[in-house]
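Chemist: Build me a structure from this.
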Amino acid sequence: GLDFDALQMRLHPAASRVAKLAKATPASFVAFDLLAADGRDVRALPQRERRTSLERLLAGAKPPIYLTPMTTDRALASDWLTRFEGAGLDGVVVKPENGTYEPGKRAMIKVKHARTADCVVAGFRWHKAGKNRLVGSLLLGLYDDKGALQHVGVTSSFTMAMREQLAIEIAPLRERALDHHPWRDWASADDMNRMPGGQSRWSAGKDLSWEPLRIERVCEVKYDHMQGDRFRHAAVFLRWRPDKPPSDCRYDQLEVTTPYELEKVFGAGSSRPAGR
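Modeler: Model (predicted):
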């Protein structure tokens, strides 16, 4: 299936390193729209014409060049939404047939899965606009089958008023939080792989320092897709779960996605009603 973590590691400023990574982790090119052909700008053409031209241009394409499947059949698209997730895709994209390509505008609809999970709130980061006053994000954790609390992502979709309220609400949980915290070793760890505050080439210049909280709070969040054992995108905070103990927040609550071969995704082709 798709591995976005591996793809990100392909990006590097040094040409020699790029060449080495290209051999070690080969990538593929997947076309999903056409902006120009034979020196002609086609962005003003409707989506259906751009797609027809793209299919014609790539009719003889072979791996590692692929064309995304397309359909106007809603039932088939719904089936793809379910099956293709197992190959690493987190949804399907819906475009109006007569729509032109509009740079910088969200002229399409992304349809994703909506799921919820109860997570341990194990730490937080301050908001850049108000350290010691506004919470930027909450660090989320789930227990694995060995009983270890793993960092699975963050939730940060709060209004400014809620950020201020959160700072007050979690203040008592900051007291002596590091004493028995399962992530205490990360405070001075050399291995930054799983550290919530760890820097990477993608976060250069950002303040990712974090503060631990006593393992007492649980919140319910909405997420769309897992990338390995973490949420691919930031989760959406839904509510506190005072009725649920942190020990109940385990990976086994998550929906298991049936694996699906990526080659079958690109072999799905195009589907239109007759006459189009």
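Chemist: alpha carbons only for contacts and neighbour counts from here, please
Modeler: Fine.
Chemist: Contacts for stretch 104-117 next, please.
Modeler: Residues from elsewhere that reach stretch 104-117 (CA atoms under 8 Å, 6 or more residues apart in numbering): 81, 90-96, 99, 101, 220-225, 253-254.
Chemist: Buried subset of the residues you listed as a ChimeraX selection?
Modeler: To isolate the buried subset of the contacts of stretch 104-117 in ChimeraX, counting by 16 or more other CA atoms under 10 Å, use the following:
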select :81,90,91,92,99,101,220,221,222,223,224,225
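Chemist: Okay, and which of the contacts of stretch 104-117 map to strands?
Modeler: 91, 92, 93, 94, 220, 221, 222, 223 (DSSP state E).
Chemist: tell me the two of those residues that are most distant?
Modeler: 94 and 220 (28.7 Å; CA to CA).
Chemist: about what we covered before: between the ones in strands among the contacts of stretch 104-117, which sits nearest residue 243?
Modeler: Nearest to residue 243 among the ones in strands among the contacts of stretch 104-117, with distances taken as CA to CA, is residue 220, at 11.3 Å.
Chemist: Tell me who's in contact with the closest one.
Modeler: By CA under 8 Å, 6+ apart, the neighbours of residue 220 are 116, 117, 118, 119, 237, 238, 239, 240, 241.
Chemist: Which residue comes closest to the spatially most central residue of the chain once chain neighbours are left out?
Modeler: Most central in the chain under CA atoms, centre = their mean is residue 232, positioned 2.7 Å from the mean C-alpha point. Nearest non-adjacent residue to residue 232, counting by CA to CA, 6 or more residues apart in numbering: residue 226, 5.3 Å away.
Chemist: Can you tell me which helices and strands the helix or strand containing residue 154 packs against?
Modeler: For residue 154, the element it lies in under DSSP states H and E is strand 149-155. Packing contacts for strand 149-155, counted by 3 or more CA pairs under 8 Å, 6 or more residues apart in numbering; DSSP states H and E, involve strand 135-143, strand 230-231.
Chemist: outside of it, which residues touch it?
Modeler: 137-144, 182, 194-196, 221, 229-231, 233-237.
Chemist: Neighbours of residue 128, how many?
Modeler: 11 (other CA atoms under 10 Å).
Chemist: Which residues are in contact with it?
Modeler: Residue 128 neighbours (CA under 8 Å, 6+ apart): residue 136.
Chemist: what about it, which SS state?
Modeler: Under DSSP: H, G, I helix; E, B strand; the rest coil, residue 128 falls in the coil class.
Chemist: this one as well, want them side by side:
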Amino acid sequence: MRLPVMPPVKPMLAKTAARIPPGMHYEAKWDGFRAIVFRDGDEVLIGSRNTKPLDRYFPDVVDAALRLLPERCVVDGELVIATGDHLDFDRLQDRIHPAESRVRHLAATTPASFVAFDLLALGDESYMERPLTERRAALERALADTPAPVHLAPATTDPEVAAGWFERFEGAGLDGIVAKDPAGRYRPDERTMVKVKHERTADCVVAGFREHKSGPIVGSLLLGLYDDNGRLQNVGVSSSFTMARRAELVDELAAYRIEDLAEHPWARWAEAEAHETDRLPGAVSRWTGGRTLDWVPLRPELVCEVAYDHTQGDRFRHTTRFRRWRPDKDAADCTYAQLAEPARYDLADVLNA
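Modeler: Model (predicted):
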């Protein structure tokens, strides 16, 4: 492979803002795997955010790149999978599987798409030092009338249009807006972009915690919500604490620790079949290479308020942010009913925006 921009390349990153800034280039924030696709003739490499290759897990995207991308190019974008009219991050995670036969099966049954939003190189020319306006124009020309599964990410310079996308596109599984400097050059691994994400709050049961990797202090709180059948489901974690706060939490949680797991709602956490019907912490998975995820059970009585951006199925999509304890709340009132559900929006309409 001989390209003017050679792998590995780390993608540009974004810093968080509370509001959509004015005077920028705006795109939807996709909920997928960030990917930089390098194509040189018959060779294709898909680099991840941390530069590890993804092409072995996405043979369908490699095939699409060979058919639909310019013969020699480097394109930044996002790998996504849709279920119906909605992005499905869980199906995307399924692709990271050690068995090639399984990957090939999933590529055929749940094919992925590539949403392109930046151009790093085309032919013999590097575009990394060119302003975004030039990179975007060249990308639009290069991908004009390109069919699925390669898509050109919708973009606008109108902040009111971006605000409308922020409200509507969440219903298709997207999670915010990215704002970029129209005159900015491509800066790998630098937070030169701005991301604006949805934030909501929910009251959750704290039913356990995991210790921090550095020692016997709190690493993350295990959060639960009650479903319609009265079962406490593990919906995610909260883990953004200072080291001093992690030590304080050990003392705050001490009175709720239990030694006998038998009466705990997640008592069957170590049984593989239990995970087929309930969301439970721990258990062996291919992600951990057979290592058991140990956790400390707590009486499911403590309630805390956390901030979250959006949900994926029956769990929080990302790590939540601890806001405060809620001693005034009954654990039994912490149900899925409090979670906001955005109005559904067709993913096809996003791609055609």
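Chemist: Give the aligned equivalent of the residue nearest to the centre of structure 1 in structure 2.
Modeler: Applying TM-score structural alignment, one finds that residue 232 of structure 1 aligns to residue 317 in structure 2.
Chemist: Now do the closest residue to residue 179 of structure 2 other than its chain neighbours: how many residues are near it, please.
Modeler: In this structure, residue 179 of structure 2 finds its nearest non-sequential neighbour in residue 26, 4.6 Å apart by CA to CA, 6+ apart. Around residue 26 of structure 2 there are 27 other residues, counting by other CA under 10 Å.
Chemist: Ok, residue 221 of structure 2 next?
Modeler: Around residue 221 of structure 2 there are 24 residues (other CA under 10 Å).
Chemist: residue in structure 1 matching it?
Modeler: Checking TM-score structural alignment: residue 221 of structure 2 goes with residue 138.
Chemist: Check residue 267 of structure 2 too.
Modeler: Match for residue 267 of structure 2 (TM-score structural alignment): residue 184.
Chemist: which residues touch the nearest residue to its match once chain neighbours are set aside?
Modeler: Spatial nearest neighbour of residue 184 of structure 1, excluding adjacent residues (CA to CA, 6+ apart): residue 178 at 5.8 Å. By CA under 8 Å, 6+ apart, the contact set of residue 178 of structure 1 is 184, 212, 213, 214.
Chemist: how close does residue 239 of structure 2 get to residue 130 of structure 2?
Modeler: Between residue 239 of structure 2 and residue 130 of structure 2 the computed distance is 39 Å (CA to CA, to the nearest Å).
Chemist: Comparing the two, which residue is more hemmed in?
Modeler: A count of neighbours by other CA under 10 Å puts residue 239 above the other of residue 239 of structure 2 and residue 130, at 19 against 15.
Chemist: Where does residue 216 of structure 2 fall, secondary structure wise?
Modeler: Secondary structure assignment for residue 216 of structure 2, by DSSP H and E: no helix or strand.
Chemist: what about residue 255 of structure 1, neighbour count?
Modeler: Around residue 255 of structure 1 sit 12 other residues, with neighbours defined as other CA under 10 Å.
Chemist: ditto for residue 342 of structure 2
Modeler: 14.
Chemist: Counting neighbours, what do you get for the nearest residue to it once chain neighbours are set aside?
Modeler: Closest residue to residue 342 of structure 2 apart from its sequence neighbours, by CA to CA, 6+ apart: residue 171 at 5.2 Å. For residue 171 of structure 2, the count of nearby residues is 19 (other CA under 10 Å).
Chemist: Map residue 84 of structure 1 across to structure 2 for me.
Modeler: By TM-score structural alignment, residue 84 of structure 1 lines up with residue 169 in structure 2.
Chemist: I'd say that match and residue 345 touch.
Modeler: Yes. Using CA atoms under 8 Å, residue 169 of structure 2 is in contact with residue 345, at 6.4 Å.
Chemist: Look at those two and report which has more neighbours.
Modeler: residue 169 (25 against 17).
Chemist: What separation is there between the more buried one and residue 147 of structure 2?
Modeler: Residue 169 of structure 2 sits 21 Å away from residue 147 of structure 2, going by CA to CA.
Chemist: Now do the strands in the stretch 51-200 of structure 1.
Modeler: Using DSSP state E, counting those that start in this stretch, the strands of the stretch 51-200 of structure 1 run over 65-67, 70-71, 91-94, 109-112, 115-126, 135-143, 149-155.
Chemist: Arrange those strands in JSON lines, one row each, with distance to residue 21 of structure 1 as further columns.
Modeler: Compiled in JSON lines, the strands of the stretch 51-200 of structure 1 are given as follows (distance: least, CA to CA, whole Å):
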{"stretch": "strand 65-67", "distance to residue 21 of structure 1": "18"}
{"stretch": "strand 70-71", "distance to residue 21 of structure 1": "31"}
{"stretch": "strand 91-94", "distance to residue 21 of structure 1": "28"}
{"stretch": "strand 109-112", "distance to residue 21 of structure 1": "31"}
{"stretch": "strand 115-126", "distance to residue 21 of structure 1": "34"}
{"stretch": "strand 135-143", "distance to residue 21 of structure 1": "32"}
{"stretch": "strand 149-155", "distance to residue 21 of structure 1": "27"}
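Chemist: one step back: isn't the residue nearest to residue 342 of structure 2 up against residue 349?
Modeler: No. Taking contacts as CA under 8 Å, residue 171 of structure 2 lies outside contact range of residue 349: 11.0 Å.
Chemist: Next one: residue 54 of structure 1 from residue 108 of structure 1, what distance?
Modeler: Separation of residue 54 of structure 1 from residue 108 of structure 1 (CA to CA): 18 Å.
Chemist: more neighbours, these two?
Modeler: Counting neighbours by other CA under 10 Å for residue 54 of structure 1 and for residue 108 shows that residue 54 has the greater number, 19 against 13.
Chemist: which one is the equivalent of that one over in structure 2 nearest to, not counting chain neighbours?
Modeler: Alignment note: residue 54 of structure 1 maps to residue 139 in structure 2; criterion TM-score structural alignment. With sequence-adjacent residues excluded and distances taken as CA to CA, 6+ apart, residue 139 of structure 2 is closest to residue 119, at 5.8 Å.
Chemist: how close does that neighbour sit to residue 245 of structure 2?
Modeler: 43 Å.
Chemist: Could you do residue 27 of structure 2 as well?
Modeler: 37 Å.
Chemist: Compare those two and say which is more crowded by neighbours.
Modeler: Remark: of residue 27 of structure 2 and residue 245, residue 27 carries more neighbours, 21 against 12, as counted by other CA under 10 Å.
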